[in-house]
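Visitor: Have a look at this fold, sequence not included:
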């Protein structure tokens, strides 16, 4: 990076690079297979989430609080997948680690924004299950379509404001050392650590976001399920308990696919020495795989969506047979 200083432009004593280099994936052995794997994850995730979004929009029977939550989670999955993986694939296809300064900030915003929405949507779905099981007689009074839409508009606005502040805090930093980002996208942490002036605000925001989007949501979900299990213990029959618990299975799987990889990665980092390649591969999969798994979980655990897909496929096959005859 001897030419880094030549690529910098200085404005009011703040030095912004014209571009960054995303180097997190450059040292991975057998990287071709990893890129191909990510490409298939991308295609599957886009198709699956598009199908879920389409089904929930067109079928009025699914315009209920539970499916509004599913819609916003699928939308967040769709957005994060498109914000993350195409930029990774660009590095592989065009052998170009280059990303302009403004494009880096945009990439940082969209990846962080949609991942925050994934986290908070799981919290809303946990609240929906908590009210449905613990306060079933008051469910429709507390949770309805209007309430869910207001909650999600509020969350998207709040999270958008937080992420805008996080990204804008990068613009006050001077980069006079290196413009090589040791990550697989323009992640806030690796980027601000390249700065050569005060990064205390960025450090604080990083810790705050960890609390807002990992610790607090997981704590709320755990407390919600403690309340749910307490309510289930009061049901006299095992059949009744299993029937109520079955409605939570899909949500528990969603929570596990989103939070468990993150917890395992950060726990492993404290216990053992994790190599940079291992960290990059594990974190990239933790971001990329859940958007692919979530629609599968919907289909496997939601009879309404399975029935709709089966009806559509039957109708389509009937049309094809009639045309061929």
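Guide: Yep, it's here. All figures in this text were calculated on a predicted structure; none of them were measured in a lab.

Visitor: For the rest of this, base every contact and every neighbour count on C-alpha atoms.
Guide: Noted.

Visitor: how close does the residue nearest to the spatial centre of the chain get to residue 283?
Guide: Residue closest to the mean C-alpha point of the chain, counted by Cα atoms, centre = their mean, is residue 115 at 3.3 Å. Distance from residue 115 to residue 283, counting by Cα to Cα, to the nearest Å: 13 Å.

Visitor: re earlier: let me see the contact set for the residue nearest to the residue nearest to the centre of the chain when sequence neighbours are not counted.
Guide: Spatial nearest neighbour of residue 115, excluding adjacent residues (Cα to Cα, 6 or more residues apart in numbering): residue 80 at 6.4 Å. Residue 80 is in contact with 110-111, 114-115, 291, counting by Cα atoms under 8 Å, 6 or more residues apart in numbering.

Visitor: Would you confirm that residue 77 contacts residue 48?
Guide: No: using Cα atoms under 8 Å, residue 77 is not in contact with residue 48, being 10.0 Å away.

Visitor: Now for these two: what residues contact both?
Guide: Taking Cα under 8 Å, 6+ apart as the contact rule, residue 77 and residue 48 both touch residue 292.

Visitor: Just to check, residue 261 is in contact with residue 286?
Guide: Yes: at 5.6 Å, residue 261 counts as touching residue 286 under the criterion of Cα under 8 Å.

Visitor: number of nearby residues for residue 17?
Guide: The number of residues packed near residue 17 is 21, by other Cα atoms under 10 Å.

Visitor: Let's verify residue 235: helix, strand, or coil?
Guide: Classification of residue 235 by DSSP: H, G, I helix; E, B strand; the rest coil places it in coil.

Visitor: Just to check, it is in contact with residue 241?
Guide: Yes: counting by Cα under 8 Å, residue 235 touches residue 241, with 6.1 Å between them.

Visitor: quick one: which of the two has more around it?
Guide: residue 241 (16 against 13).

Visitor: ok, for that one, nearest residue in space, not its chain neighbours?
Guide: Going by Cα to Cα, 6+ apart, residue 241 has residue 232 as its nearest residue, at 5.6 Å.

Visitor: For residue 244, see how far away that neighbour is.
Guide: For residue 232, the distance to residue 244 - Cα to Cα - is 8 Å.

Visitor: what residues are shared contacts of those two?
Guide: By Cα under 8 Å, 6+ apart, the residues touching both residue 232 and residue 244 are residue 133.

Visitor: In terms of neighbours, single out the busier of residue 77 and residue 48.
Guide: Set side by side, residue 77 and residue 48 show more neighbours around residue 77, with 30 against 22, by other Cα under 10 Å.

Visitor: ok, for the more buried one, nearest residue in space, not its chain neighbours?
Guide: residue 291 (4.7 Å).

Visitor: helix/strand/coil for that neighbour?
Guide: Secondary structure of residue 291, per three-state DSSP, is helix.

Visitor: my guess is it contacts residue 82, does it?
Guide: No: in this structure, residue 291 is not within contact of residue 82 by Cα under 8 Å, at 10.4 Å.

Visitor: and here's the other structure:
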């Protein structure tokens, strides 16, 4: 297909899963249930934090960004993937493809930056409890959240701005959704700079976010080992286990997905499934972990439900 024909027909064709026709409807049903469950849980977490003053604290202000990021990620990915199961030709306009890729990359970096901000808050709360109020002031919290979002947006914007000058000469993406590597494969110009910037962005996001979290949790562990009160030690550890769980699972799936594209013998469908899982893990687990595992949020939600039921 020539550049001229692409200009007249600005659509991108996405591949889909090799699924038997009889299995498509059950998968669609389960996918819709999963999507609605994630929307309901994350929206509930947002509502509880907003409406209850006892949750208007620095840690929950930072946590508020997590379901927002999750809702953006799963909405940008899952509806299009599910609709593609039944499309005779799974197509998407090029501008929407770029927008989807931008949102998904923003989501991926956002998870790591927000978890880093939350780990820093827990480090100050557990390791420097007497100075917590002086350090985590409303101004500081706003700056931390703004830094996480703005740095994430700047890195993604830089990555995608480099594509504007490249000519597009292909129209088929071997994936169920659009992302930057897939978009680069559509270009027929030199993409070495784009690849270098992509690796740089990945290194910056991983190095900065993971180093902050490793530093915070090592300090927390050392502090917990020196605590004499068993209940205080247990509470401090429980506070951090949830965040570590999300981080470890996200990193394992993400690493496997990246490595799977480096080996030719890995099934294409397996690569697609792992790619989709990256955008399902956080929206599915975060509201459950923070809603059920965090006692203050859990107790607030239970009180609100009891009030609705019995009043």
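Guide: Done, it's in. Just so we're clear, the structure is a prediction, and the values are computed from it rather than from any experiment.

Visitor: so how far is residue 187 of the first structure from residue 17 of the first structure?
Guide: For residue 17 of the first structure, the distance to residue 187 of the first structure - Cα to Cα - is 16 Å.

Visitor: go on, residue 163 of the first structure?
Guide: Relative to residue 187 of the first structure, and taking Cα to Cα, residue 163 of the first structure is found at 12 Å.

Visitor: Residue 58 of the second structure against residue 143, yeah?
Guide: No: using Cα under 8 Å, residue 58 of the second structure is not in contact with residue 143; the gap is 11.4 Å.

Visitor: which one of the two has more residues nearby?
Guide: More neighbours surround residue 58 than the other of residue 58 of the second structure and residue 143, with 20 against 12 (other Cα under 10 Å).

Visitor: aligned partner of the residue nearest to the centre of the first structure in the second structure?
Guide: Per TM-score structural alignment, the equivalent position to residue 115 of the first structure in the second structure is residue 108.

Visitor: One more: residue 7 of the first structure?
Guide: Match for residue 7 of the first structure (TM-score structural alignment): residue 5.

Visitor: does the equivalent of residue 129 of the first structure over in the second structure sit in a helix or strand, and which one?
Guide: Under the alignment (TM-score structural alignment), residue 129 of the first structure maps onto residue 122 of the second structure. Take DSSP states H and E as the rule and residue 122 of the second structure turns out to sit in helix 94-127.

Visitor: what's the average distance of that helix to the first structure?
Guide: In the superposition with the first structure, the average deviation recorded for helix 94-127 of the second structure is 1.1 Å (mean Cα distance after the TM-score superposition for the first structure).

Visitor: Flag every buried residue along that helix.
Guide: 94, 97-127 (16 or more other Cα atoms under 10 Å).

Visitor: what's the mean distance for the very next helix or strand once past that helix versus the first structure?
Guide: Using DSSP H and E, the helix or strand that follows helix 94-127 of the second structure in sequence is helix 132-135. In the superposition against the first structure, helix 132-135 of the second structure averages 1.2 Å from its aligned positions (mean Cα distance after the TM-score superposition for the first structure).

Visitor: List the contacts of helix 132-135 of the second structure.
Guide: Outside helix 132-135 of the second structure, the residues that touch it by Cα under 8 Å, 6+ apart are 124-125.

Visitor: Off-centre distance for stretch 135-146 of the second structure?
Guide: 22 Å (Cα atoms, centre = their mean, to the nearest Å).

Visitor: what's the matching range in the first structure for that stretch?
Guide: Using TM-score structural alignment, the residues of the first structure aligned to stretch 135-146 of the second structure are 142-153.

Visitor: do stretch 160-167 of the second structure as well
Guide: So stretch 160-167 of the second structure is aligned with residues 167-174, judged by TM-score structural alignment.

Visitor: residues in contact with that stretch?
Guide: In contact with stretch 167-174 of the first structure (Cα under 8 Å, 6+ apart) are residues 14-16, 105, 108-109, 188, 192, 195-199, 201-202.

Visitor: matching residues in the first structure for stretch 61-70 of the second structure?
Guide: Taking TM-score structural alignment, stretch 61-70 of the second structure hits residues 68-77 over in the first structure.

Visitor: Check the mean deviation of the matching stretch from the second structure.
Guide: Looks like 0.8 Å for stretch 68-77 of the first structure (mean Cα distance after the TM-score superposition for the first structure).

Visitor: Can you tell me what residue 54 of the first structure aligns to in the second structure?
Guide: Using TM-score structural alignment, residue 54 of the first structure sits opposite residue 47 in the second structure.

Visitor: Its match: which element?
Guide: Residue 47 of the second structure belongs to helix 21-51, assigned by DSSP H and E.

Visitor: what packs against that helix?
Guide: Packing partners of helix 21-51 of the second structure (3 or more Cα pairs under 8 Å, 6 or more residues apart in numbering; DSSP states H and E): helix 65-84, helix 268-288, helix 295-310.

Visitor: Spell out the secondary structure type for residue 21 of the first structure.
Guide: Classified using three-state DSSP, residue 21 of the first structure is strand.

Visitor: Can you give me the neighbour number for it?
Guide: Neighbour tally, residue 21 of the first structure, other Cα under 10 Å: 22.

Visitor: Contact partners for the aligned residue in the second structure for it?
Guide: Under the alignment by TM-score structural alignment, residue 21 of the first structure pairs with residue 13 in the second structure. The contact partners of residue 13 of the second structure, taken as Cα under 8 Å, 6+ apart, are 89-92, 171-173.

Visitor: same deal with residue 181 of the first structure?
Guide: Taking Cα under 8 Å, 6+ apart, one finds 20-24, 190-191, 194 in contact with residue 181 of the first structure.

Visitor: Give the aligned range of stretch 293-309 of the second structure in the first structure.
Guide: Using TM-score structural alignment, stretch 293-309 of the second structure pairs with 301-317 in the first structure.

Visitor: neighbouring contacts of the matching stretch?
Guide: 55, 249-250, 298-300.

Visitor: from the residues you listed, which would you call buried?
Guide: For the contacts of stretch 301-317 of the first structure, buried by 16+ other Cα under 10 Å: 55, 250, 298-299.

Visitor: now, the most widely separated pair of these?
Guide: The span of these, defined through Cα to Cα, is set by 55 and 250 at 17.8 Å.

Visitor: follow-up on the earlier one: filter the contacts of stretch 167-174 of the first structure down to the ones in helices?
Guide: The helices, defined by DSSP state H, take in 105, 108-109, 188, 192, 201-202 from the contacts of stretch 167-174 of the first structure.

Visitor: can you put the residues you listed in TSV and add distance to residue 255 of the first structure?
Guide: Listed next are those as TSV, based on distance: Cα to Cα, whole Å:
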residue	distance to residue 255 of the first structure
105	28
108	24
109	23
188	24
192	29
201	30
202	28
